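Peer 1: turn this into a structure:
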Amino acid sequence: MQTGRVEGFTRVLGKSQGYLGLPLRDEVIECAVSGAGTPCMVAAWHPTPDELAALNRGAAVHVRIHGTAHPPIMLGVGPEPDQV
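Peer 2: The predicted structure follows:
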């Protein structure tokens, strides 16, 4: 997967630590568990052509989290890009 620039990003994580940098958009959501005003971060990822082909053949998306504690996450599909 390749990182993308999520629309309206508010900051970039990891660049000062030597990573490529991950553009994030900070949001506040309504969460069934944590309630109203729950902070979250949104990042955009784009599959390479080979990864997209594998996904279309039924491969799963794997999420790798650094560390030993898994924070709550949500995974979804963003809007389709405008056709030019």
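Peer 1: all contacts plus neighbour counts: C-alpha atoms, from now on.
Peer 2: Will do.
Peer 1: in a helix, that's where residue 50 is, yeah?
Peer 2: Yes - counting by DSSP: H, G, I helix; E, B strand; the rest coil, residue 50 is part of a helix.
Peer 1: ok, it to residue 1 distance?
Peer 2: Look at residue 50 and residue 1: by C-alpha to C-alpha, to the nearest Å, they are 10 Å apart.
Peer 1: of these two, which one has the most company?
Peer 2: Shown here are residue 50 and residue 1; by other C-alpha atoms under 10 Å, residue 1 has more neighbours (13 against 10).
Peer 1: for burial, what's the neighbour tally of the residue lying closest to that one once chain neighbours are set aside?
Peer 2: Excluding its sequence neighbours, the residue lying closest to residue 1 (C-alpha to C-alpha, 6 or more residues apart in numbering) is residue 47, at 4.5 Å. Here the number of neighbours of residue 47 (other C-alpha under 10 Å) works out to 15.
Peer 1: next, the structure of the following sequence, for comparison with the previous one:
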Amino acid sequence: MNKIQHPSNNGVLGAPAGWDQGELPCGALPITRTHVGDLPAVVSYWCPSAEELAVLNAGGSIALWVLGMSMPPVNLSVESA
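Peer 2: Presented below is the predicted three-dimensional model:
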């Protein structure tokens, strides 16, 4: 998946403090800070490559990876262009 700039983006996340870029590179991520009801939320937008679309169309799945031993509440959705 390729992170993309979205018209709603109003911020950028960088690597966490103390991140070892040599062990695992972590680049800047354009984000939109927003709310879901009264809850603060952060949205990033991604676009699958042609190869990834072919895998998805053949029945493949999307994997969400979160580093650590737990996972915060997350959501995956499809947005119109």
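Peer 1: how near is the residue nearest to residue 1 of structure 1 to residue 70 of structure 1?
Peer 2: As judged by C-alpha to C-alpha, residue 47 of structure 1 and residue 70 of structure 1 stand 23 Å apart.
Peer 1: what's the answer for residue 29 of structure 1, then?
Peer 2: Separation of residue 29 of structure 1 from residue 70 of structure 1 (C-alpha to C-alpha) stands at 19 Å.
Peer 1: show me where structure 1 has helices.
Peer 2: In structure 1, the helices defined using DSSP state H lie at 49-56.
Peer 1: longest single strand anywhere in it?
Peer 2: Among the segments of structure 1 that qualify as a strand by DSSP state E, the longest is strand 22-31.
Peer 1: state whether residue 29 of structure 2 and residue 46 are indeed in contact, as I suppose.
Peer 2: No - using C-alpha atoms under 8 Å, residue 29 of structure 2 is not in contact with residue 46, being 10.2 Å away.
Peer 1: mutual contacts of those two, please.
Peer 2: Common neighbours of residue 29 of structure 2 and residue 46, using C-alpha atoms under 8 Å, 6 or more residues apart in numbering, are residue 3.
Peer 1: circling back to that earlier point, more crowded one of residue 29 and residue 70 of structure 1?
Peer 2: The neighbour comparison of residue 29 of structure 1 against residue 70 (other C-alpha under 10 Å) goes to residue 29, with 14 against 9.
Peer 1: now the aligned partner of the more buried one in structure 2: how far from residue 43 of structure 2?
Peer 2: Aligned by TM-score structural alignment, residue 29 of structure 1 pairs with residue 36 of structure 2. According to C-alpha to C-alpha, residue 36 of structure 2 and residue 43 of structure 2 sit 11 Å apart.
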